[in-house]
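Peer 1: Provided below are the primary sequence and the corresponding predicted coordinates.
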Amino acid sequence: MEMLKIVAFKLGDEEYGLDIDQVQSIERIEHITRVPNAPSYVKGVINLRGKVNPIIDLRSKLNLGVAQYTENTRVIIVKYEDIELGLIVDQTSDVIDIDPKAIEIISSDNFNADYFRGIAKVDGRLVILIKLAELMQTPTN
């Protein structure tokens, strides 16, 4: 089985990961133009290299509370279907290789496990793997 390559990032004290094939770039947070009547987790749009990209606060989308933006805050530009959008994260960690055998599937009635592919155990770290497609398709209040 081929190793998975993921971009690891933090939301609070927890580490998350996205498949590197979905990640276009990692940017510093810049001016975000608010969009009227958007869901609360949509912070607005940015103009990045001539393209207007929607920006989603991943903490808000996952109901993890509100974070203050710092020097470490980053926007991960991802490609979902034909759309490029940005995900605000507390900080990016690194790119890591994960053996698919090191991933445990999440099953719980207490939260929406549809967003998550599983939890990977890598060198003493627990990395929650996000399913981008499900995350973007599921509305959140």
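Peer 2: The structure has been received and is ready for your questions.
Peer 1: going forward, measure contacts and count neighbours with C-alpha atoms only.
Peer 2: Fine.
Peer 1: how about the helix ranked longest in the chain: buried residues?
Peer 2: Assignment by DSSP state H gives helix 132-137 as the longest helix of the chain. Using 16 or more other Cα atoms under 10 Å as the test for burial, helix 132-137 gives 132, 135.
Peer 1: this is the other structure I want to compare:
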Amino acid sequence: MQPVNKAVIFESGREEYAVSVQSVISIEKVEFINPIPHMPFYMRGVTKARGDLIPVIDFEAVLYNRTLAESEEARLLVVQTQALPIGFLVKEAKEIIDISPESLKQLGIAAYDKTKYFTGIASFSERLITIIDPDILVSSLEGIKDIQEYMKNTKASSV
């Protein structure tokens, strides 16, 4: 498990999740997402963030198999992964916190093949926050190679 010092906390469903602040490029209000036909269920489309086209993954679709309802609190967490920069559409981006090594617990279900991206739990007195590794999450998504190829071709054709 990679050490997480500072993490961006966000909400999806009724749970809190975290990604290392080192992975986060920006947190954006959701302006417009351009849908792309024939993409996997979790893929909402593409949007522009800081001048770049970013594929948008609906976090609720990945975790709970349902689409995120539109709301004022919804945010786009733009994260750099090994594969490509990607936007996680989340219910709400809450805060940035320090996570001490003492508060981190190993997650017994991390060995489960479909949730290898859950790398641990930050345990605090009144809350539990599931730590997510965005690289593992993105690489585990079905069809991500096609999306990566599409983004590369789109970027090449716009130059």
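Peer 2: Structure's in. What do you need? All of these numbers come straight from a predicted model, not from anything done at the bench.
Peer 1: For the longest helix of the first structure, give me every contacting residue.
Peer 2: Residues outside helix 132-137 of the first structure that contact it (Cα atoms under 8 Å, 6 or more residues apart in numbering): 18, 80, 114-115.
Peer 1: how about the strands of the second structure, start to end?
Peer 2: 6-12, 15-20, 24-29, 43-49, 52-58, 75-80, 85-90, 92-98, 104-105, 118-123, 128-132 (DSSP state E).
Peer 1: Which one, of these, ends up nearest to Gln148 of the second structure?
Peer 2: strand 52-58 (8.8 Å; Cα to Cα).
Peer 1: That closest one against the first structure, how far on average?
Peer 2: Its matched residues in the first structure lie on average 0.5 Å from strand 52-58 of the second structure after superposition (mean Cα distance after the TM-score superposition for the first structure).
Peer 1: now that strand, how far from the chain's geometric center?
Peer 2: 10 Å (Cα atoms, centre = their mean, to the nearest Å).
Peer 1: what comes into contact with it?
Peer 2: By Cα under 8 Å, 6+ apart, strand 52-58 of the second structure touches 33, 42-48, 67-68, 76, 85-90, 147, 151, 155.
Peer 1: Flag every buried residue along it.
Peer 2: Within strand 52-58 of the second structure, the residues scored as buried using 16+ other Cα under 10 Å are 53-58.
Peer 1: Same question for stretch 26-34 of the first structure.
Peer 2: Residues 26, 29 are the ones in stretch 26-34 of the first structure that count as buried (16+ other Cα under 10 Å).
Peer 1: Compute the first-to-last residue distance for that stretch.
Peer 2: Here the two ends of stretch 26-34 of the first structure are set 21 Å apart, with distance taken as Cα to Cα, to the nearest Å.
Peer 1: if we look at it, which residues are touching it?
Peer 2: Against stretch 26-34 of the first structure from outside (Cα under 8 Å, 6+ apart): 43-46, 55, 73-77, 88.
Peer 1: The longest helix of the first structure maps to which residues in the second structure?
Peer 2: The aligned range for helix 132-137 of the first structure in the second structure is 134-139, by TM-score structural alignment.
Peer 1: so how much does that stretch differ from the first structure once superposed?
Peer 2: Mean deviation for stretch 134-139 of the second structure: 0.7 Å (mean Cα distance after the TM-score superposition for the first structure).
Peer 1: list the contacts for the aligned partner of Val8 of the second structure in the first structure?
Peer 2: Superposed on the first structure with TM-score structural alignment, Val8 of the second structure falls opposite Val7. By Cα under 8 Å, 6+ apart, the residues touching Val7 of the first structure are 17-20, 23, 92-96.
Peer 1: Counting neighbours, which of those residues end up buried?
Peer 2: Looks like the contacts of Val7 of the first structure have 17-20, 23, 92, 96 buried, using 16+ other Cα under 10 Å.
Peer 1: No further questions, thank you.
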